Structure formats: C-alpha cells, structure tokens
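Colleague: Pasting the sequence and the predicted model now:
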Amino acid sequence: MKTFTPKPADLTHDWYIVDATDVVLGRLASQVATLLRGKNKPTYAPHADSGNYVIVINADKIALTGNKLGKELYSHSGRPGGLRRDKYSELLKNKPERIITSAVKGMLPKNRLAKVQLGRLRVFAGSEHPHAGQNPQVFEIQQVSQQAK
C-alpha cells in the first residue's frame, strides 16, 4: 500500500463558521486550528495545504477561565523598544479578535505553512460578517463554559 499524497487538484478549501459565544478560549483555539490545518478531511497531509477558511463570530463573548483576565498578552514590533503588553481584560473590550488570533497561532505548527493557514482565519467581534457569499458551513463546538451555565 502506497502512502497517499494529495495533488493540488485534490485540495479544496471549504468555509466554516464558528460561534464563540460562551466557549472557552483554549477549546475554541484547538478546534479552529484543526479546521485551519484541514485535519478534519480524509485527504489530510501535514506538508500539503489542505486547510479550510474559518470565520469566528462573537469573539467578544468568549469565556476566559482562571485568572486570564489579569494575564497579559505580549507582542513585539521588531523595533527597539517595541515590546507591547496588553491585559486580556482590556483586549476583551477593545480588540477581542487579537486574543483568538494569538491563541490559534500558538496551536499551529511553527513553519512557513502556518502563515498561510493563519491567513485563512477571519475573526469578528460581533455576529455580522461579510463572507455570506461563500456559504459557510456551521461548525458547532459542543462544550461551553461551566460559568455560562
């Protein structure tokens, strides 16, 4: 039996929409990273770009467990003195997209393919998105936060 290697003609990029309302950040990020890599397809290969487009809506309603509201998210611009640190509590109010993007980025492989896969992630704070023309399939995450119940 030979190993199956997908050809470029075999690769399809489907669109999925995920609602982040009352979903724990880590659970959401791991499911989204799986969809972005294409691991839900039978034609998955780690070296091939078989990933999907993922739309995350309601990013401002995500559940943060533990003491993450006091935790800081660090980023660096690459310039001298360019270290930036923002608290999760402030980011949840101002830019909740950045929280989800950085969590998903940490769960992708550290290679050139990750940049392409992360480029297929679309995160929106509200429930409206401009990608209705792509007819995204709804991807349901079953486990919601215990605090939300």
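Modeller: Structure's in. What do you need? Numbering: from 1, shown residues only.
Colleague: hey, let's count contacts and neighbours off CA atoms from now on
Modeller: Will do.
Colleague: Which stretches in the protein count as strands?
Modeller: For the chain, strands defined by DSSP state E occupy the ranges 15-19, 53-57, 72-76, 83-87, 121-123, 137-139.
Colleague: Show me what the fifth one is packed up against.
Modeller: The one in question is strand 121-123. Judged by 3 or more CA pairs under 8 Å, 6 or more residues apart in numbering; DSSP states H and E, strand 121-123 is in contact with strand 53-57, helix 96-107.
Colleague: Save the ones you listed as TSV, and put in mean neighbour count and distance to S127 too.
Modeller: Listed next are those as TSV, based on neighbours: other CA atoms under 10 Å; distance: least, CA to CA, whole Å:
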stretch	mean neighbour count	distance to S127
strand 53-57	24	5
helix 96-107	18	13
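Colleague: how about these, which one is nearest G26?
Modeller: Checking those against G26 by CA to CA gives helix 96-107 as the closest, at 7.2 Å.
Colleague: next up, a second structure to put side by side with the first:
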Amino acid sequence: MTKTAKANEITRNWVVLDAKDKTFGRLITEVAVLLRGKHKPCYTPNVDCGDFVVIVNATQVKFSGMKLEDKEYFTHSGYFGSTKSKTLKEMLEKSPEKLYHLAVRGMLPKTKLGRVMIKKLKVYRGAEHPHTAQVSKSK
C-alpha cells in the first residue's frame, strides 16, 4: 500500500550549499530538488516535503559561454514603455539573491505550494550566514 506523507510528519533538515566554482544551472536544479523534497523516500507531490537550503558564496558561481554579457532579464511595471533590462553580470553584482530566487522559482510549482517552498531558500553573498544553529549537513 502506498503511504502518503502528512504535513506534520515531515522532518526538515538544513542543507548548506557552497556555490563557489559550481555551474549555476546544475546548482539550481539541485536546489529545486532539495526544496521540493524529491530526494526523500516519503515524497508526496501535494505536500511540502522539502528541506531548508542555504546557499553561500553566491557571487562566485560559474557560467558557461558568454552568458554573463549576453543573457538579459526583463522587468515590466505595466505602464507603456516601462520595460527595463539587466544583464546577468549586473544581476549577479547587484542582487544575487534575486537572481537565485528567479531561477529556482521557475523550477517549482506555480501554486500556493510553490510559494511556500521558495521561502525555504536562503541566499548569501559571502561565506557567513546566520543559520549556523540550524544547519545539519553540508554538501
């Protein structure tokens, strides 16, 4: 008989990922799997089974090809002519937290469940983070 996980039965761990010299896309897919809980045997699609993820050294990640100069992110406020664009390099220097959240959010469900999952992602520019008491394992 298939056992489905209940929200109160789930144990959540804290995972620290060091982004230094890792490829951005591969790191983001690993984060998405951890946030969804697909690495656990008790995975249930309609329950938040995932762990908390802390990413350190966010600005020292690697990109392949010419993505730093060529890839652009667009924002639009809804008003005419208000489209703005930033290159990947500008996003990485100014707000790497936003860059990571945008990339991971695209791999999570577009529902209330996905919005709960993305809140368990913590991104920090440097090696220090305030979650040392909760951290149980590093990768």
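Modeller: Received, thanks. Values in this document were obtained by computation on a predicted structure and should not be read as measured data.
Colleague: TM-score for the pair, please.
Modeller: A TM-score of 0.90 describes the superposed chains when it is computed by TM-score structural alignment, normalised by the length of structure 2; 137 aligned residues with a CA RMSD of 1.5 Å.
Colleague: still on that earlier bit, deepest of the strands of structure 1, which one?
Modeller: Ranked by mean neighbour count under mean count of other CA atoms under 10 Å, the strands of structure 1 are led by strand 53-57, which reaches a mean of 24.
Colleague: mean shift between that one and structure 2?
Modeller: Superposing on structure 2 and averaging over aligned pairs (mean CA distance after the TM-score superposition for structure 1), strand 53-57 of structure 1 comes out at 0.3 Å.
Colleague: Which residue ranges of structure 1 form helices?
Modeller: Using DSSP state H, the helices of structure 1 run over 25-37, 88-94, 96-107, 112-118.
Colleague: Now the longest one: buried residues?
Modeller: Residues L25, G26, L28, A29, S30, Q31, V32, A33, T34, L35, L36, R37 are the ones in helix 25-37 of structure 1 that count as buried (16 or more other CA atoms under 10 Å).
Colleague: With the second one instead?
Modeller: Within helix 88-94 of structure 1, the residues scored as buried using 16+ other CA under 10 Å are Y88, S89, L91, L92.
Colleague: ok so, going back, between the helices of structure 1, which one is nearest to I62 of structure 1?
Modeller: Shortest distance between I62 of structure 1 and those, using CA to CA, is found for helix 25-37: 6.5 Å.
Colleague: check contacts around A48 of structure 1.
Modeller: P6 (CA atoms under 8 Å, 6 or more residues apart in numbering).
Colleague: Residue in structure 2 paired with it?
Modeller: Using TM-score structural alignment, the equivalent of A48 of structure 1 in structure 2 is V47.
Colleague: out of the helices and strands packed on strand 121-123 of structure 1, nearest to H76 of structure 1?
Modeller: helix 96-107 (12.7 Å).
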